[in-house]
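In: Dropping a prediction and its sequence here:
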Amino acid sequence: MHTKVALVTGASSGIGQTTALKLKSLGFTVYAAARRVERMQMLADAGIVALEMDVTNDASMQAGIQEIVSRSGRIDVLVNNAGYGSYGAVEDVSLDEARAQFDVNVFGAVRLIQLALPHMRAQRSGTIVNITSMGGKIHTPLGAWYHGTKFALEAISDCLRMEVQPFGIDVVVIEPGGIKTEWAGIAADKLLDVSGSTSYASQARAMAESMIGDASRKRQSPPELIADTITKAVTARRPKTRYAVGFGAKPMILLRRLLSDRAFDRFMRKATGISGQSS
């Protein structure tokens, strides 16, 4: 039996960091990738290989996969966790920022899949884990580009799953709900920077508060919950195709399925506090 080899992106904090540590504790050889390698010293101290990788830079990704294969001879698990939330009104968000959101959340993940697949096909096994969000199944105000990337990654994962099944490769989607990480604060700051002084300012302020206010933070789930779910999926003989976990994930996805578009719009406007806001 060989030691399984895993690559986890976005590993400098939150879900990625916790997942890397969890996989290491289970005996995996773990490569943790992020742009800020200095933030992964704790992982390096735990025996995890820290890779400097920018998922918007093709040479960086190629070098990372090559290093993994050169050092370990294989790659068994790819966890595409790198991502961020770009919020702001569609009217306000520049197309350069929109492209950047897709570059990180979609094209970076897909390029790593392309680079890992030849090795997984050769060994006739592997698991690709794409971290989407409950935001890949629902929509929230002022989050068009973020949700667009998550909807896209959900669809790509479904198509990919059928393509690689004959080669013994599994594709798993993880759909987190509200999680205690840096994500919400970064998304809220970006939202206020983009739309905090435009015609959508009052909506932006309400939405930002719904992201980072005390009421929201108290209900968020710990990143360990997502790490445990990822490890459950990659160690299962036959993993589920999707795992919706964390605060609000299952009920929100179910609610979206049950409600009409306009009924869900009304619910979401009220839940985020933007109901009646226009300027």
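Out: Happy to help now that I have it. Here the structure is a predicted model, which means the values were calculated and not measured. Numbers count the residues shown, from 1 in each chain.
In: from here on, contacts and neighbour counts on C-alpha atoms
Out: Will do.
In: Next up, the contacts around residue 128.
Out: Contact analysis of residue 128 by Cα atoms under 8 Å, 6 or more residues apart in numbering lists 77, 78, 79, 80, 113, 169, 170, 171, 172.
In: Go through those residues and flag which are in helices.
Out: Mapping these onto helices (DSSP state H) picks out residue 113.
In: Just name the closest of the contacts of residue 128 to residue 237, please.
Out: Ranked by distance to residue 237 (Cα to Cα), those are led by residue 170 at 9.8 Å.
In: Would you check that the closest one makes contact with residue 126?
Out: Yes. Residue 170 is in contact with residue 126 according to Cα atoms under 8 Å; the separation is 6.3 Å.
In: Same drill for these two, tell me which one is more crowded.
Out: residue 126 (27 against 24; other Cα atoms under 10 Å).
In: From residue 186, how far out is the more buried one?
Out: Distance, residue 126 to residue 186, using Cα to Cα, to the nearest Å: 33 Å.
In: next one: residue 162
Out: For residue 162, the distance to residue 186 (Cα to Cα) stands at 35 Å.
In: quick one: which of these two has more around it?
Out: Using other Cα under 10 Å as the criterion, residue 162 and residue 186 rank with residue 186 on top: 16 against 12.
In: just checking, the more buried one touches residue 85?
Out: Yes. Counting by Cα under 8 Å, residue 85 is a contact partner of residue 186 at 7.3 Å.
In: So what's the gap between the longest strand along the chain and the chain middle?
Out: Scanning the chain for the longest strand, with DSSP state E as the assignment, gives strand 169-176. In terms of Cα atoms, centre = their mean, to the nearest Å, the centre of strand 169-176 is set 11 Å apart from its chain centre.
In: so after it, what's the next helix or strand?
Out: Downstream of strand 169-176, the first helix or strand assigned by DSSP states H and E is helix 183-195.
In: Second structure follows, compare the two:
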Amino acid sequence: MVKTVLVTGASAGIGKATAIYLAQNGYNVYGAARRIEKMQDLKTSGIKPISLDLSKEESLVACVNQIIKEAGSIDILINNAGSGYYGALEDMPISDAKYQLEVNVFAVARLIQLVLPIMRKNNYGKIVNISSVGGKVTLPMGVWYHASKFAIEGLSDALRKEVKSFGIDVIVIEPGGTKSEMTGLGTEYLNRVSGNTAYTHLAKGVSKMYAETAKNASDPIVIAKLIKEGIEANNPKTRYVGASGAKLMLFLRKLLSDKMFDKLVMSQMK
């Protein structure tokens, strides 16, 4: 039986690559994003674009209801969409921090709430939460982004225990450096809010590091293949790690003390 998948953030990057890859492999895919005009080309792959504003309750509900009405169920939810604002905690408006948490955490939780009843009814479901290496390790100027991804890690671990008996798997994906427009947008925001403050020097260092990371970033298809591996496993791993630098960073984080790891990170900011 063909499985129905909802992929959020399908207008670019990992979301777009995942939607296309899964559609090519026989899934019934709905690609959701706020910028629906950027998803029209997905139709050629048999993907159904659907409008979704993660900051609006009515949009979240309408999206899920439409898919269940048309397809009968949502078998796999891939929470990929996210916001990547960077800036010193002192400089960033709390309103922007709240928006980032709204999109990266609360919208994820709300979509899960909305799909769980149909998954429990079917005694089957795969919930894939796209975290980040940044859900385990931190960089300066990424305070709220890291807070949101650390939250996704904890949310997923607790949820996995709650829903396992209903035949539902919760899978965390931790990408490293991946080609995405988020890095450019995040750096632009960083320079706007912290580029001319007490944190100017650090902002320049972080921007330089992100530029270097972008040069070596992996193609999003790497993550799309990890997601497919996870959702097709009878007993999936709780976490899948991939893309540029991911495994090395997580290994070093385990190996080094907090202060040693801090020194390593800050040495890259010069």
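Out: Nice, I can see it. The model shown is predicted, which means the values in this text are computed figures rather than measured ones.
In: TM between them?
Out: The TM-score (TM-score structural alignment, normalised by the length of the second structure) is 0.98; 270 aligned residues with a Cα RMSD of 0.8 Å.
In: which helices and strands does the one helix or strand residue 154 of the second structure maps to pack with?
Out: Element membership of residue 154 of the second structure, judged by DSSP H and E, is helix 143-163. Here helix 143-163 of the second structure touches helix 94-101, strand 168-175, going by 3 or more Cα pairs under 8 Å, 6 or more residues apart in numbering; DSSP states H and E.
In: Would you mind finding the match for residue 160 of the second structure in the first structure?
Out: Structural correspondence for residue 160 of the second structure with respect to the first structure (TM-score structural alignment): residue 161.
In: deepest of the helices and strands packed on helix 143-163 of the second structure, which one?
Out: Of these, the one with the most neighbours on average (mean count of other Cα atoms under 10 Å) is strand 168-175, at a mean of 25.
In: quick one, it and helix 143-163 angle?
Out: Orientation of strand 168-175 of the second structure against helix 143-163 (axes from the mean of the first three to the mean of the last three Cα atoms, to 10 degrees) gives an angle of 160 degrees.
In: Stretch 228-244 of the second structure corresponds to what range in the first structure?
Out: Taking TM-score structural alignment as the measure, the first structure aligns residues 231-247 with stretch 228-244 of the second structure.
In: what's in contact with that stretch?
Out: Outside stretch 231-247 of the first structure, the residues that touch it by Cα under 8 Å, 6+ apart are 19, 22-23, 77, 127, 134, 170-179, 219-222, 225-226, 229, 250.
In: Could you tell me the end-to-end distance of that stretch?
Out: End-to-end distance for stretch 231-247 of the first structure: 19 Å, by Cα to Cα.
In: Next up, identify which helix or strand residue 110 of the first structure is on.
Out: Using DSSP H and E, residue 110 of the first structure sits within helix 108-123.
In: With the second structure overlaid, how far apart is that helix on average?
Out: Mean deviation of helix 108-123 of the first structure relative to the second structure after superposition (mean Cα distance after the TM-score superposition for the first structure): 0.4 Å.
In: same for that helix, what does it pack against?
Out: If contacts are counted by 3+ Cα pairs under 8 Å, 6+ apart, helix 108-123 of the first structure sits against helix 58-72, strand 77-80, strand 126-131.
In: between these, which gets nearest to residue 147 of the first structure?
Out: Smallest distance to residue 147 of the first structure across those (Cα to Cα): 12.9 Å, for strand 126-131.
In: Next, the angle helix 108-123 makes with that closest one.
Out: Strand 126-131 of the first structure and helix 108-123 are oriented at 170 degrees to each other (the same axes, to 10 degrees).
In: what's strand 126-131 of the first structure aligned against in the second structure?
Out: Taken onto the second structure by TM-score structural alignment, strand 126-131 of the first structure occupies residues 125-130 there.
In: Around residue 265 of the second structure, how many other residues sit close by?
Out: Per other Cα under 10 Å, the neighbour tally for residue 265 of the second structure reads 15.
In: Same question for residue 73 of the first structure.
Out: Counted with other Cα under 10 Å, the neighbours of residue 73 of the first structure add up to 11.
In: Please report how far it lies from residue 51 of the first structure.
Out: Going from residue 73 of the first structure to residue 51 of the first structure by Cα to Cα gives 16 Å.
In: Then residue 233 of the first structure?
Out: Distance, residue 233 of the first structure to residue 51 of the first structure, by Cα to Cα: 24 Å.
In: Over to residue 67 of the first structure?
Out: Counting by Cα to Cα - residue 67 of the first structure and residue 51 of the first structure are separated by 9 Å.
In: more neighbours, those two?
Out: Per other Cα under 10 Å, whichever of residue 67 of the first structure and residue 51 has more neighbours is residue 51, with 26 against 14.
In: So that one belongs to a helix, correct?
Out: No. Residue 51 of the first structure: not assigned to a helix; according to DSSP: H, G, I helix; E, B strand; the rest coil it is strand.
In: from memory it sits against residue 30, does it?
Out: No. The criterion here is Cα under 8 Å, and residue 51 of the first structure misses it with residue 30 at 10.3 Å.
In: end-to-end on stretch 42-50 of the second structure?
Out: First-to-last distance for stretch 42-50 of the second structure - Cα to Cα - comes to 11 Å.
In: measure the closest residue to residue 249 of the first structure other than its chain neighbours to residue 184 of the first structure for me?
Out: Spatial nearest neighbour of residue 249 of the first structure, chain neighbours left out: residue 177 (4.3 Å); criterion: Cα to Cα, 6 or more residues apart in numbering. Counting by Cα to Cα, the separation of residue 177 of the first structure from residue 184 of the first structure is 11 Å.
In: Residue 238 of the first structure now?
Out: Noted for residue 238 of the first structure: a distance of 33 Å to residue 184 of the first structure, by Cα to Cα.
In: Of the two, give the one with the bigger neighbour count.
Out: Regarding residue 238 of the first structure and residue 184, a neighbour count based on other Cα under 10 Å identifies residue 184 as having more, with 21 against 9.
In: What's the local residue count around the residue nearest to the more buried one when sequence neighbours are not counted?
Out: Using Cα to Cα, 6+ apart and skipping the chain neighbours, the partner closest in space to residue 184 of the first structure is residue 211 (5.8 Å). Counted by other Cα under 10 Å, the residues lying close to residue 211 of the first structure total 20.
In: wait, residue 211 of the first structure sits on residue 185?
Out: Yes. Taking contacts as Cα under 8 Å, residue 211 of the first structure lies within contact range of residue 185: 7.5 Å.
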